Structures are given as C-alpha cells and as structure tokens.
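S.K.: Provide a 3D model corresponding to the input given below.
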Amino acid sequence: MIKAIVFDFGGVVRKPGIMKHIYTAVGKKYGIDRQIVRMQFHKLEQPVITGKISMKQFWLRLGELLGVEWKGLERVWIRTYAKGVGMNKRVLQILGRIKKKGYNLSLLSNEIPSHAEFNERHGYYKSFQNVFLSHSVGLKKPDRRIFIHVLHKLKIKPADCLFIDDHVENIATAEKLGIRSILFENTSKFEKDIKNYL
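M.R.: Predicted coordinates for the structure are as follows:
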C-alpha cells in the first residue's frame, strides 16, 4: 500500500531545460561556448550539489575555470534562473489531487543551494510536506544512501513508497531498493501511469 509519494523536481515539477538557458546566457555574456560553460560546471557539480563546497566557493572556482569575475557570473546565472524557471502546471494540478486523497507528498532533488533558495522563496516547494535536498543531506541521486535516508525520515518501508523521476539511473537505484517507481517521460503518460498506484 502506497503511503508516501516522492517526486523529483527538475524535469518533473519544474519544466526541463533551465540549465541549457543558463549555459547559453553565461556563454553569451562572456563570449564563451556554452558547452565549455557546461563542462566547467560539471567539474564542480558534485561538490556543490552535495554541500561539500559553499555557493561562494562554487562561484569563485567556476569564475576561475571560465576566466571571468565571479560576482558578475553569479548575477547572470541567478537572473537567468529567475527568468527561465517554469513550473509544470499540469503536474502541480495532479499533485493537488493526490494531496487531497491524503498521501504524503515529498520532494527529493539534486539541487544547488542558490536554486533551492529561489525555489523556496517563491513557494515552489509548498506542495510538499517533506523536502529532501542533496546539498542538505550531503548525498545525491542515484546514491542508494539518499533513498535510504528518505525512507528512514518518512518511517516507511520501500514497498510503501512511490518514486517519480525523469532519470533512468535514479529509477534503477530506487527499484533495486524495492521502491515502486515511475519514469517520468511526459505529463500525459505520467498522469496515466500514476493512476495504477493510487
């Protein structure tokens, strides 16, 4: 019996593609190919997403890697996120319907702190009773330990949890632990898929 439903954020609740917008905007601002911006970000992604380095350390190091001044980099990055972030309204409607049925709704997201702070400030997490963010937990998906952490905090067995994510590797880890899962491919398919569990 499903007692809790755990959602990914980016690509599920938040529309996909925001990082591409950011890479493009930073590249345009500084005359750098967006693939280089992406590549340098990925060098720092693991430590910043798991809270091993602070946001200031992240901006400083990324600025050094790109050869740009970090404060300007931070401004264009955050401004682009603020302008480009969009919520999937149909998914939010589905969340509302599920919540009315009495299910515990939780969020499990790999997110850098500055994005998470913006999301929190603008009420993007308000649909969820529990919010588990990689930088706070110190782990990121698909590490099995972050799923075990969530199950422990929710005080539920794997079979009582339904997990929704748009990345195959995250779904694979969850399923190995016995967590029921849905691979989010598009909203229409998700709407049909989730009915099989509720």
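S.K.: can we go C-alpha only for contacts and neighbour counts from here?
M.R.: OK.
S.K.: Spatially nearest residue to Glu74 (excluding sequence neighbours)?
M.R.: Trp59 (6.4 Å; CA to CA, 6 or more residues apart in numbering).
S.K.: how many neighbours does the one you found have?
M.R.: 21 (other CA atoms under 10 Å).
S.K.: Could you tell me how far it is located from Lys71?
M.R.: Relative to Lys71, Trp59 is positioned 8 Å away (CA to CA, to the nearest Å).
S.K.: can you check Asn88 too?
M.R.: When CA to CA is the yardstick, Asn88 and Lys71 sit 31 Å from each other.
S.K.: Pull the number of nearby residues for Ile182.
M.R.: Around Ile182 there are 19 residues (other CA under 10 Å).
S.K.: swap in the one 5 residues further on?
M.R.: In terms of burial, Thr187 registers 16 neighbours under the definition other CA under 10 Å.
S.K.: before we go on, could you also do this sequence so I can check it against the first one:
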Amino acid sequence: MNPTYRGLILDFGGVLTTPMKLNGQAFERSEGLTPGTYFRALVEHPEGVQVYSALEVGEASQDEWNRVIGGILGIDPTDLMRRALANLRPEPQIVTAAERARATGIKVAMLSNSFGIEPYNPYEDKGMWRDSFDAVILSELEGVRKPSPLIYRRALEALELEGSECVFVDDHAENLLPAETLGIRTIHHTTSPATTAALLDSLLPDRAPA
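M.R.: Purely as a prediction, here's the structure:
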C-alpha cells in the first residue's frame, strides 16, 4: 500500500525544465563557442567554480557571475545569464504532474540552487515563480545550497510537513541522499516519462496518467 504523501519538492533546472546540458550546448552554438567550453568554465575553471558557488549562496551577484564567466569565455558579459538560459524551457510533463498534484491539495515546492534573480529572474521568465508553488526555496535567499541537509529542512519548514510526508525529485544523484536522511522519498530524474510515471504512482496512485 502506498504511503500518503502530502508534499512534492521539485528541482528547477533539468527537472521542471528541459535538460541543462541541451540548453548549454545551444548556448555554445549561439555564441560561437567550441563545444564543451561553457561547461568547463562552470565546473573546471577555478574562477568559474568559485563565482558560481558564491552566486548560489548569495555571496556574489548575478552581474559578478556575468562578468567572470564572460571573461573566461571571452564574450560580452552583458545580460549573460539571460543569454545562457535562453534555450531552457519548462518541461511539460513534469509541470503538468505538479499541477495535477497541487490541484488535489498536495503542497508543491520548488527547491533550486539559485541562478540569481537580479537583474534577470529565470524562474519568473520561465513562468515558474511564486504563484506557481506553495513554497519557493532558493539557495541564494537561504544562504545554503544543495546538497546541504539544512536546505531540505528549510523546504520542509516552508511546507509545514514532515520528511516522511514528502517526495523530492532531482536530476543529480548527489542531491538525493541528504533528503533521504530526513525521511523524504526521492526520485532520481532521468527522463520525463519515467519521472512522471513515478510521481503519479506515488502521489496519485488511483488516477491514470494524463
């Protein structure tokens, strides 16, 4: 028998949206960058890693990120985050599953390691801001990022639920274990059809998939 879940916590980039990798590849093409250059700037270049980590916890501004990443890539830093996320789109199946869950009274939260919200708010731009959720937990505003257990506790507090009452979805496996230690049921997002089926089975077991 399925337990009764009262809360759903969803990652933003790569879960509520189309894959980050595809978005990054499209950005590289649009800027005339060598394939892989953008990803290396974010996860390998020391200055890129540092400024991204600082942005996520509110210790660097989005403008600083634009300037540092633009400098590493050798491109115009003006409004760079907006350009970098231009090809990111809402993932229809996941968004619809979240809407169906919320319509039944399940509380739905977005939990994201932040891309910054000023001067460009990607969450609002993609139609996924505060009115779309019962709670929005951004690492920038919390001063802590996934996979720290503290940010999952903040999500539970915002929903006013216990861990055992919630399901959490993320596309990065390393972000799942801290949630599990709080009793949250986790789903590793790999494809939208598989995640949607798992969500409907967990949250709406008596309802056929749309």
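S.K.: quick one: TM-score?
M.R.: TM-score for the superposed chains, counting by TM-score structural alignment, normalised by the length of the first structure: 0.83, backed by 193 aligned residues with a CA RMSD of 2.6 Å.
S.K.: Tell me the counterpart of the residue nearest to Glu74 of the first structure in the second structure.
M.R.: When the second structure is aligned by TM-score structural alignment, the residue opposite Trp59 of the first structure is Asn66.
S.K.: what helix or strand is its match on?
M.R.: Using DSSP states H and E, Asn66 of the second structure sits in helix 62-73.
S.K.: And the contacts of that helix?
M.R.: Identification of contacts with helix 62-73 of the second structure by CA atoms under 8 Å, 6 or more residues apart in numbering yields 33, 37-38, 41-42, 47-48, 51-52, 55, 76-81, 115-120.
S.K.: What about Val26 of the first structure, how many residues nearby?
M.R.: Neighbour count of Val26 of the first structure, defined by other CA under 10 Å: 23.
S.K.: Tell me which helix or strand it sits in.
M.R.: Element membership for Val26 of the first structure, per DSSP H and E: helix 18-30.
S.K.: still on that earlier bit, of the contacts of helix 62-73 of the second structure, grab the buried ones for ChimeraX.
M.R.: Command for ChimeraX that selects the buried part of those, burial taken from 16 or more other CA atoms under 10 Å:
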select :33,38,41,42,47,48,51,52,55,77,80,81,115,116,117,120
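S.K.: doesn't Arg90 make contact with Thr187 of the first structure?
M.R.: Yes. With contact defined as CA atoms under 8 Å, Thr187 of the first structure reaches Arg90; the gap is 7.2 Å.
S.K.: any idea what Cys102 of the second structure aligns with in the first structure?
M.R.: Careful, residue 102 of the second structure is Arg and not Cys. By TM-score structural alignment, Arg102 of the second structure lines up with Lys99.
S.K.: Surely that match touches Leu92?
M.R.: No. Counting by CA under 8 Å, Lys99 of the first structure stays clear of Leu92, with 10.4 Å between them.
S.K.: Report the contact partners of the match of Arg102 of the second structure.
M.R.: Residues near Lys99 of the first structure by CA under 8 Å, 6+ apart: Leu105.
S.K.: Check the secondary structure at it for me.
M.R.: Of the three states, Lys99 of the first structure takes helix according to DSSP: H, G, I helix; E, B strand; the rest coil.
S.K.: again with Leu105 of the first structure
M.R.: Assigned with three-state DSSP, Leu105 of the first structure falls in the strand class.
S.K.: wait, doesn't it sit right on Gln129?
M.R.: Yes. If you go by CA under 8 Å, Leu105 of the first structure and Gln129 touch, sitting 5.8 Å apart.
S.K.: on that earlier part again, ok, average deviation of whichever helix or strand comes after the helix holding Asn66 of the second structure from the first structure?
M.R.: Using DSSP H and E, the helix or strand that follows helix 62-73 of the second structure in sequence is helix 80-84. On superposition with the first structure, the mean distance recorded for helix 80-84 of the second structure (mean CA distance after the TM-score superposition for the first structure) is 3.6 Å.
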